[in-house]
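Asker: Sequence first, then the predicted structure, then my questions.
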Amino acid sequence: MKRWLSLVCGVVLTVTRAPEARGALLDLSFVPGAGPDGPVVRVVQQGDGRLLVAGRFQHFAGVPRPGLVRLHEQGQPDLSFDPGTDQRWEVEELALLPDGRILVGWRLDWRLLQLGEPQDAGLVRLCPNGQRDPGFLPPLEFRPNVKIFSRRAGVTRGPKSPAIRFALLPDGGVVLDGRAFRVAGREPNSLVRLRPDGSWDETFHAGLSLRDWEVRRVAVAPDGTIWVAGSFDGVGLLRFRADGGWDGWRPPAMVPTTVVEIQVLADGRIVGVGTGLNLYSSESRVFRLRADGSVDESFPVAALDREASALAVARDGAVVLAGVFRSVNGIRRPGLALLDSSGRLLHTFDPTGLPEGDTTFAQAALMVDPLGRVLVAGNLTQIEGQHRAKLARLHAAPPDHMPPRFYWAKASVVGRESEGRATLVCVRAGSTAGPAYVRYAAVPDTATAGSDFVAVSGLVVFAPGEDTRPVEIPLVNDEVEDPCESFKVMLIPYEVGTELGEPHEARVSIIDDDLSYVVRVLMPATATATVSENQSRLRLYLHITSQAKHAEDPSLLAPEELVEIAYEELGARVGRDFLPIQRPLFQDIDKVDNLDWLGYYAAFYLPVVGTPGWEGPRQFRLHFRSRSPRVVFEPESCLVTIEDNDNAAGTARFLRGMPDCVAPASTGGWWVAGNFDAVDARPRPGLARLEADEAVDDAFAPPAGPDGPVRVLLEAPDGSLYVAGFFRRVGEWERSSVVRYLPDGRVDPNFVPPQAWDLPNRLTELQRPSANWRRSLWEKLPEQVVEYTHGVLLADGRLVLAGWGLFHGPAPAPGVVRLLPDGRADPSFKPPELDLEGLSALTALPDGRLLVAGYRVLTGEWVLLRLSADGVPEPGRGLRASGPIWALESEPDGQVWVAGDEGLVQLPPWGEAPPWAALRTVGRTVSTNATVVLARQGDGRILAGFKATTGVRLVRLD
């Protein structure tokens, strides 16, 4: 014991930390003085070594330079470059032409906006001296009413104006995100191309709308291919052909959902970084693609624990990163990191004096010069002990004479008791020219040496060229469930002058492998439960808690091993009064998380049989058991009482569940669909037809219903029923969100809809819609690619459906489709993207044309569009509404009822009307009360539902 205490004392007395003012990487010849008075967003180097620095600043080192300054190679402002001080720019994008002219994307300074100045933005070309080039006159008019949203890590931000993003083309032209502008009088929704003189190139047609998505970068490959990085509803990268068309390319799964920055290399390969590896993740990933868009397997994906904000690639292929991350591939790197061309983290690039986890590089810009030096811009005040105001230049590696520095790759490490050891990684930063040595020792914290771990010490030996070495600490594996305990492993200088970096002390948490599971029955809340015959099932909720998943216990119990149920008959009999649970208890459990260490809620259902006649209450008991002794139940059993729903008057009418969709039937009754499994104690799997007195119609008895929500019910003249919504299967039949039932309730095998639109029937987690109300549906059916919300049946038997899906591109968007009577897509119906955030209503005109209502998010307007018979919006045939439009119904004479928040409007047969006129100026206002429902009855008359204080008031229209 005395020897051990003396060693610990020696550790405390001899630890020597590296001095912060080390200056191993900082280029002392680059001194920008006071720097800019605002953020820097872009840095570009001219061929003569001078630097163009752009951003949201008005002065640089005290010199007035609104948004753009040129620096000499040593960091001082170049006074010969003067764009003028009267424009009050904020520069968002910058590009250098081969002849030295400069393309600038600018926006009016935000300080002027606060003083009441109107928003403005534009694109200018500057001569090498900073003066405007009169030969570049783009026909751009800023549109301040256009707004977009940014979506990252499950959070939506906005609305805001689209950023100015462009890239130079090989011929000197420009490809530009045109949404912020009116271009030559037109209002684009995607990319536009300008000729070298700035004129609009009308031969360029973008094949995808950019909708309300956030574009972070536009880049052009040597072959003219256009890459667009950003956040596009779960897709982080788009590719356009040189002519603007979309070739159907979709990013590989390893490309993040939000790509922050990309750079196209001389050989056409693409290097990028982004965040959002799943719906709520803030981790980032660095990737490299080949020129054809496939994964470059020679570059392993680099993982960052938090967001990156900037990326730059050196001539030799090395990748520089900046952001708010704290580690790269598990190695400590507070905000700056350098990867070599093979994707390996370089330990020679490790600037000191950077605070852990701060926001210095939350908004950053990077550039690597031909000598390999890194110019970094951020919210800097100092680096490596030297004052640097927002801008610094760093060497990629320290000089060979600098001594190495030692630290642990991670400040905290998890060791599993079952593995018998904990492995740490020691890092040598700086020169690796020769051998190097550093000592280590394991000391107790809350864990006890001898019973939890072995208190070892030793020497870490680095051979020439090595910059990392593993260190193993033995763990003691016992059979006792212990709380999480920890010990420390400290680095100790090998000799006087040995420098230690941060962290030089690592904490090892020991994860036990003898963890128990607690299963609590939450519903019923007590050990007794009561269920009625007409409820058709007993619902049980369980709450499972355990540290096993959090500990990533290799002996983690499978869900089916946690709970078994035995039935004790106490009057109620299995098979007559109730049925055993037939499906696995954890069928709906998240396959990714399995069991959450904080607790997971699981549900299962026990079927209850509705028997005819009065039998009184019957009872049975559920006993909860497990194959594993590590599972504890609270309570261990539950007494269930089945109450009879019969009396002298007969069986009570009861719909067990919640109806989602109701439509009138030709019989005078009603079609009902929803989340129910019985009506009047008759099995009805989410779909039923009721007679006029609301009794169940036994002539329509579907054996199976859709496995997801129903949004549309349409009855055909022959009595068959079209059912559409958001589902994948109907019993044994695969049906992608639409199915046709025969008049007797059987699924029509001759109606087979498309499995997907433009894509295989596969929607990965990275491609889920971001709207919160829709997210739960996509998570339940992750392979479904379309959700139909509206439909109309044409007189010739064709079916028109509108909804949300992968209709036109790699990300979900609203769209309209038309199906033939056998379910196939109608090849003559080819609607383009409608640029609507959602489709709120649909109807067909007598001549086959369509009316579609929705919200145009770029301009924040509710609109009514008229589509031709082949699905193309008719120019000048749009109307504007002051609020949401909820329903549309057309009459045989061409008149249309429009229901919405501004009331009920009757449109005459739509002929000549001013383009984008107000809805009320074209039609007759029948009521100013908000109208939410329109339904046509079997006799052809229409019911209108008006909002009332207590609900909806139905009125029949003449």
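Answerer: Ah, there it is.
Asker: Could you use CA atoms for every contact and neighbour count after this?
Answerer: Noted.
Asker: so Ala11 sits right up against Ile492, yeah?
Answerer: One correction, residue 11 is Val, not Ala. Yes: applying C-alpha atoms under 8 Å as the test, Val11 and Ile492 come out as touching, 6.0 Å apart.
Asker: who's more crowded, those two?
Answerer: Ile492 (27 against 18; other C-alpha atoms under 10 Å).
Asker: Let me see the contact set for that one.
Answerer: Residues near Ile492 by C-alpha atoms under 8 Å, 6 or more residues apart in numbering: 11, 14-15, 438-441.
Asker: Please identify the helix or strand for the spatially closest residue to it that is not a sequence neighbour.
Answerer: With C-alpha to C-alpha, 6 or more residues apart in numbering as the measure, Arg439 is the residue that lies nearest to Ile492, at 4.8 Å, once sequence neighbours are left out. Per DSSP states H and E, Arg439 falls inside strand 436-444.
Asker: hang on, Ile544 is in a strand, isn't it?
Answerer: Yes: the assignment for Ile544, made by DSSP: H, G, I helix; E, B strand; the rest coil, places it in a strand.
Asker: Look at it and say how many residues are nearby.
Answerer: 22.
Asker: doesn't Val632 make contact with it?
Answerer: No: shown here, Ile544 and Val632 do not form a contact pair, counting by C-alpha under 8 Å, at 9.8 Å.
Asker: Quick check: the gap between the closest residue to Ile148 other than its chain neighbours and Gly230.
Answerer: Of all residues not flanking Ile148 in the chain, Asp212 sits nearest, at 4.4 Å (C-alpha to C-alpha, 6+ apart). According to C-alpha to C-alpha, to the nearest Å, Asp212 stands 11 Å off from Gly230.
Asker: ok, structure two:
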Amino acid sequence: MSEIRASSNAGALDPAFADKGVLSLPLPRIPGDEARCVLALPQSKTLLVIPWLASGPIVVARLNEDGTLDTSYGDRQLGFVELLFEGTEIDRVGFKIGALADGGCVVTGLYGSRGIRGLIAIRLRQDGSLEQSFGNGGVRLIPEEDFRRGTTNVAVRVAQKIENDGNDPSTAQGNSGGAVAEDPDGKIVLVSNTFDSTGRQKAVALRLNPDGSTDQSFNGGFAIVELQGVAHLWSSARDVAVQSDGKVVVCGQYGDNDRRAVFVMRFNSQGKVDAEFNSNRPVTITASEYIDFRSIRVSKTAILVVGEANRSGVNHGLIVMLNSSGSYNLVFNNGAPLFSNLMPGFLYWRQCALQSEGTVIVTGVGRGTDTRELSVVTARYRADGKLDSTFNDGKGFAVFENEMGTHVTDGMDVMEDGRIVICASWLDLNIKSGGWVLRYLG
């Protein structure tokens, strides 16, 4: 949860950042043109995770407030660190980044090495150096064998690329990296997806100790998401958040041969399904058409989840606000899911942030009816679920358009003063691609 100091120009691109609020990639000395995730830091700095083009290293770069590289970051004083893993192939799309209480961060994703696939977790100190006490010199590889040891009732393996027959989870879900969060004891919580012994995909949560070892006190280290009282064949984890008491909240999608639906469920600090959450049932939303959750954030009193839902053939952004106990917040949109329809073509939310007075920041992609291209859409909602009229001259949302092609939002975070940082990428009809970092006033 972030504080907010409202600007009189909230919703406008920040003129103090890069080129009138837009930083185009690649950055100097970094031959990678797409940032895959972003983390806002104290002192108005920003971290980016940027894969090099082709098969080079993964770069973590730190920006100053004006968008220039912070040359105090990294041992070579270049403003970035390079992470290269010989003999290990890192998926160059599904990265996540999480802040740590000690000022460092954890970067997660998927890896493959000599026929073994799994999750990778990389822990960096505040200065960009690897935390040597974590895993093997700052890196923990979590192969599928670890999932087998951590599960007593089913054999599981880390989800890889799978085919989509229209009923099972999409390929993008099966190939997504592990979302990451830190708990009050400094332990690191991840979610990913597995397959059980029958070949059905299941969402899974796991917890690491601060040194990267598997935390056996969390259900033996790993817990399969079980949606008690809900009939389903498969489930898929999208994101994870940890509440102030150490309870782990997971959001995702589930379904069977006939439908898709979304869920929010909670584990207690021991990795067991929490009977105190929503009267011992997951929060679920069903739909006759497509629906998905993408991002979850928590505060001391609330749980915010966002995604998308198709209604009458038109894709809407989906926002759900729950109390910390799992019941619907009756103030936000009168206690009902909010289906955003801000663009005449379609809209979906990909990232979210929850601020101190209940204000909601969401970002995603939308399209108008008069263009084939996608635009980055960022909105601010009040605690009652209404668009915030103080954001972007009364509109409540801002649209970033560019002639470069189709746009995708890859990450978003909110700075301490309320400014919104977004990393976005584009792809044109010639299969050329690139990216930006955007910053809006808050």
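Answerer: Looks like it came in fine. Just so we're clear, the structure is a prediction, and the values are computed from it rather than from any experiment.
Asker: Mind checking the TM-score on these two?
Answerer: After superposition, the two chains reach a TM-score of 0.66 (TM-score structural alignment, normalised by the length of structure 2), with 345 aligned residues with a C-alpha RMSD of 4.0 Å.
Asker: Filter the contacts of Ile492 of structure 1 down to the buried ones and hand me the PyMOL line.
Answerer: Selection of the buried residues among these in PyMOL, burial being defined by 16 or more other C-alpha atoms under 10 Å:
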select buried, resi 11+15+438+439+440+441
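Asker: Please name every helix or strand in contact with the lengthiest helix in structure 1.
Answerer: Determined from DSSP state H, the single longest helix within structure 1 is helix 2-14. The contact analysis (3 or more C-alpha pairs under 8 Å, 6 or more residues apart in numbering; DSSP states H and E) places helix 2-14 of structure 1 against strand 485-492.
Asker: Which part of structure 2 matches the strand it packs on?
Answerer: Alignment of strand 485-492 of structure 1 against structure 2: no match, by TM-score structural alignment.
Asker: Now do the very next helix or strand once past that strand: which elements does it pack against?
Answerer: As assigned by DSSP H and E, the chain's next helix or strand after strand 485-492 of structure 1 is strand 499-500. The contact analysis (3+ C-alpha pairs under 8 Å, 6+ apart) places strand 499-500 of structure 1 against strand 405-408.
Asker: so what's the residue nearest the centre of structure 2 up against?
Answerer: Residue closest to the average C-alpha location in structure 2 (C-alpha atoms, centre = their mean): Ser295, at 5.4 Å. By C-alpha under 8 Å, 6+ apart, the contact set of Ser295 of structure 2 is 238-240, 251, 305-307, 350-352.
Asker: Cross the residues you listed against strands and list the overlap.
Answerer: 238-240, 251, 305-307, 350-352 (DSSP state E).
Asker: how much space is there between Ala362 of structure 1 and Leu25 of structure 1?
Answerer: Ala362 of structure 1 is 21 Å from Leu25 of structure 1, by C-alpha to C-alpha.
Asker: Counting neighbours around each, name which of these two comes out higher.
Answerer: Comparing Ala362 of structure 1 with Leu25 by other C-alpha under 10 Å, the one with more neighbours is Leu25, at 23 against 18.
Asker: ok, the counterpart of that one in structure 2 - contacts?
Answerer: Taking TM-score structural alignment, Leu25 of structure 1 has Ala12 as its aligned residue in structure 2. Taking C-alpha under 8 Å, 6+ apart as the criterion, Ala12 of structure 2 is in contact with 392, 398, 440-441.
Asker: Would you tell me which one of those comes nearest to Ser312 of structure 2?
Answerer: Ala398 (25.0 Å; C-alpha to C-alpha).
Asker: For that closest one, which non-adjacent residue is closest in space?
Answerer: Thr378 (5.3 Å).
Asker: Quick check: the aligned residue for that neighbour in structure 1?
Answerer: Aligned partner of Thr378 of structure 2 by TM-score structural alignment: Leu336.
Asker: Pretty sure Val319 is one of the things its match touches, is it not?
Answerer: No: proximity of Leu336 of structure 1 to Val319 does not meet the contact threshold set by C-alpha under 8 Å, at 10.8 Å.
Asker: could I get the contacts of Ile492 of structure 1 as JSON lines with distance to Gly458 of structure 1?
Answerer: JSON lines is the format used below for the contacts of Ile492 of structure 1 (distance: C-alpha to C-alpha, whole Å):
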{"residue": "Val11", "distance to Gly458 of structure 1": "12"}
{"residue": "Thr14", "distance to Gly458 of structure 1": "15"}
{"residue": "Val15", "distance to Gly458 of structure 1": "15"}
{"residue": "Val438", "distance to Gly458 of structure 1": "9"}
{"residue": "Arg439", "distance to Gly458 of structure 1": "6"}
{"residue": "Tyr440", "distance to Gly458 of structure 1": "6"}
{"residue": "Ala441", "distance to Gly458 of structure 1": "7"}
